[in-house]
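Engineer: Here you go, sequence then predicted model.
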Amino acid sequence: MSFIMRLTLALLIYFIVEFYFYKRFKNSIAKLFPNINKSRLKKIIRTIIIFTNLYPVILVIYFVYLMISGAERMSAIENSFFDWLLVYPFWTSVLIIVQSIVFLLPIDILRILAFPFYKKNREAVRRKISILTLFVIIAAIIYVPSRIAYDYNFVSTRVTTLNVENLPESLRGFKIALIADTQADWYTDEARLNNYIESVNDSNPDLVLIAGDIITSTPRYIQQGADAFKRLTAQYGAYTCVGDHDNWAYRSDHPRSLREISAALEFAGVEMVDNDRRVINVDSSTIGITFVTYTYSRRITQSDLEFLVNGNGKHDVDIFLTHQPNESLIEITSKLGYDLFAAGHTHGGQLTLLFPYINLTPTLIETNYVKGDFYLNDMMIIVNRGLGMSVAPIRYNSTPEVTIIVLQNKE
């Protein structure tokens, strides 16, 4: 399906969802406040709809212009006034609408199914449903922007334990910081990056592993993305695998993107490892790390993967670090004696809707390994929520995360 078709389909679905939301809202207001000026209410709703949808309309016009003019690629509109006037209101309204509908739709379905049992009291039931509808919408209006602001400004440090059989004394209590997706760009600026790195240093890790995605796109942010890592203080250094966006500084020249990012990172004291192994020596103990490139643009070949994992040897702790938590890689790795599979990529489900007993996020379409700790056979799997953002310049119910992995002997 072409980009135009996908964009058209996405907008069509959203406008249907938006129509349903505002119709429910208008009907509930009219039900509870029968004397309200309905004409004025319609005008207010229409004004809100027009204002919050200006951003996608401008993007469509911009995209059509680029197609007509023959421009090579779409450049992001980087302007604070534009963001606060149009971008943030659009994305906030999208989440308010979708978060509300996650609760309103089941209520509507139950209402329809239960109609034969309450039809004699339909007016009383409709009034109660209208009250519940307004409660859900008002709660979303309060919670959604508050949570967006929280997830933009704060970093969560999560401590977890990796238990390893016959772990040498010198590695007991050894701390590894796993971070990912720093994605330096217009929205993840120097202040936000520094706050993230300070959170890493506050935990005083011995080693830092980065699961890729140093920038979002364009070469303008390579230096900014790399410079943040100069502040890392881990005794045994910092290493990163290749992420999706690390190929996209120059969209038409992936090798150049990796060369420039790798060079900037090296100057900052971070080694980018592309399909290779490294051994960290801690006194007489060793930590073996296999770095595998598994991204949308480049995926390790089966022969190269077999060479890497079969030649890995056995160390006191064996770690497999890659960008995407691909299920086939996880299955392969779990059979080869690795103690830990570490990844990022998912942003922890960057936009996650609240719902009882389940976190609803588009990320589930790609993988069930969205965030946190998992186990397969004897191998631990950790997916870090990272810092940056893709597509939408916000996070929702996905606070940026630093994962501190403490090595312990398995009793």
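Structural biologist: Noted; the coordinates are in hand.
Engineer: When you work out contacts or count neighbours from here on, use the C-alpha atoms and nothing else.
Structural biologist: Fine.
Engineer: which stretches of this structure form strands?
Structural biologist: Secondary structure of the chain (DSSP state E): strands at 156-164, 175-179, 207-210, 238-240, 270-272, 276-282, 285-292, 317-322, 340-343, 372-376, 379-383, 401-409.
Engineer: Put this next to the previous one:
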Amino acid sequence: MAVPSAVKSSALVAAGSAALALGYATVIERNAFVVREVTMPVLSPGSTPLRVLHLSDIHMRPAQLHKQAWLRELARWEPDLVVNTGDNLSHPKAVPAVVQAVGDLLSVPGVFVFGSNDYFAPKFKNPARYLYDSNGRIHGNALPWQDLRAAFTERGWLDLTHNRRDLEVAGLTIAAAGVDDPHLGRDRYETIAGPPNPTANLSLGVAHAPYTRVLDRFAADGYQLVMAGHTHGGQLCLPFYGALVTNCDLDRSRAKGASRWGKDTSLHVSAGIGTGPFAPFRFCCRPEATLLTLVGAPTGGHDETRNVVRSSPTASVR
């Protein structure tokens, strides 16, 4: 039976649209880096503002020169603190590229934890598994995370992997703690359990993947802010719907940006900067770093939380 010409035309249009969308997602959007600005009232009342640059999921490969150039420009935002929530690497020879790209930021106080793609290289798998299998683990070869850790710590950044530290930044006291990657099941929250320093201006929890078991523990201990990455903001999003998945047990509405977790804890999840080499696309979810301006919480309580977001390229630094 002959196929009607109208059906053939519709099929061709659909195929052409799909090809254009795939080309946009793989060539244009995944390289359309932006800096988002978010204001969060999480500091103790009366504290002076604190500018925190959140980096996550760089997924660096040595040949990614455009990404490296963009990262080098981030120091122009003059943050007071850098928080790196992991997945810096996607190649065994990428450590020098990461260190050189964030080089000026290593002179700024910083804290970090690692993610699965700091420990293990990506490995090919069916891209569709990203949509239905958040628990699947396919590891590639080991990556030189020890070299990256040495480079970060030698310049002064603090490794918060199962570590609690109080640090002074811009005249404020920050009580910070972190866990190893929950996506790999390496989190051992009991090693850092307990309330943070009650005299600190900010209590900060850090993890790579925002699994609810970890967020619940930070919230129960009274942390004011938890920061994580891993989700890539969903990576594939739909207009008016948002992220399709989060690649963990976090609900889709929190795939990126600021939200509340419980009564007194704020959460910020980075949409991330890179993509894995075997799923090199983003759609309706541009790669990003986030500049958080943390300000004093209202004296009436955290219920007055406000969230102001502006997307802008680094070229528009004021």
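Structural biologist: Sure, I can see it. Owing to the predicted nature of the structure, the values given are computational and were not obtained by experimental measurement.
Engineer: so can I have JSON lines of the strands of the first structure showing mean neighbour count?
Structural biologist: Listed next are those as JSON lines, based on neighbours: other Cα atoms under 10 Å:
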{"stretch": "strand 156-164", "mean neighbour count": "17"}
{"stretch": "strand 175-179", "mean neighbour count": "26"}
{"stretch": "strand 207-210", "mean neighbour count": "24"}
{"stretch": "strand 238-240", "mean neighbour count": "24"}
{"stretch": "strand 270-272", "mean neighbour count": "21"}
{"stretch": "strand 276-282", "mean neighbour count": "15"}
{"stretch": "strand 285-292", "mean neighbour count": "21"}
{"stretch": "strand 317-322", "mean neighbour count": "25"}
{"stretch": "strand 340-343", "mean neighbour count": "27"}
{"stretch": "strand 372-376", "mean neighbour count": "14"}
{"stretch": "strand 379-383", "mean neighbour count": "24"}
{"stretch": "strand 401-409", "mean neighbour count": "22"}
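Engineer: Dump those into CSV; add distance to residue 310 of the first structure as well.
Structural biologist: Formatted as CSV, the strands of the first structure follow (distance: least, Cα to Cα, whole Å):
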stretch, distance to residue 310 of the first structure
strand 156-164, 20
strand 175-179, 24
strand 207-210, 22
strand 238-240, 21
strand 270-272, 22
strand 276-282, 11
strand 285-292, 11
strand 317-322, 12
strand 340-343, 16
strand 372-376, 19
strand 379-383, 17
strand 401-409, 24
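Engineer: Just give the number of residues close to residue 86 of the second structure.
Structural biologist: The number of residues packed near residue 86 of the second structure is 28, by other Cα atoms under 10 Å.
Engineer: Aligned against the first structure, show me the partner of it.
Structural biologist: Alignment note: residue 86 of the second structure maps to residue 212 in the first structure; criterion TM-score structural alignment.
Engineer: wait, residue 98 of the second structure sits on residue 59?
Structural biologist: No - judged on Cα atoms under 8 Å, residue 98 of the second structure makes no contact with residue 59 at a distance of 9.2 Å.
Engineer: what touches both of those two?
Structural biologist: Shared contacts of residue 98 of the second structure and residue 59 (Cα atoms under 8 Å, 6 or more residues apart in numbering): 88-89.
Engineer: Name the residues that touch the helix of greatest length in the second structure?
Structural biologist: Criterion DSSP state H: the longest helix present in the second structure is helix 5-23. Defining contact as Cα under 8 Å, 6+ apart, one finds that helix 5-23 of the second structure is touched by residue 281.
Engineer: could you show me where the helices are in the stretch 151-300 of the first structure, in order?
Structural biologist: Along the stretch 151-300 of the first structure, counting by DSSP state H, counting those that start in this stretch, helices occupy 190-202, 222-227, 254-267.
Engineer: What is the burial count for residue 50 of the first structure?
Structural biologist: Other residues lying near residue 50 of the first structure total 11 when counted by other Cα under 10 Å.
Engineer: Contacts only, for the closest residue to the match of residue 86 of the second structure other than its chain neighbours.
Structural biologist: The spatially closest residue to residue 212 of the first structure, leaving aside those adjacent along the chain, is residue 243, at 3.9 Å (Cα to Cα, 6 or more residues apart in numbering). With contact set as Cα under 8 Å, 6+ apart, residue 243 of the first structure has these partners: 181, 211-214, 293-295, 322-324, 345.
Engineer: Map residue 243 of the first structure across to the second structure for me.
Structural biologist: Using TM-score structural alignment, residue 243 of the first structure lines up with residue 115 in the second structure.
Engineer: ok, its match to residue 184 of the second structure distance?
Structural biologist: Between residue 115 of the second structure and residue 184 of the second structure the computed distance is 8 Å (Cα to Cα, to the nearest Å).
Engineer: Brilliant, that's me finished.
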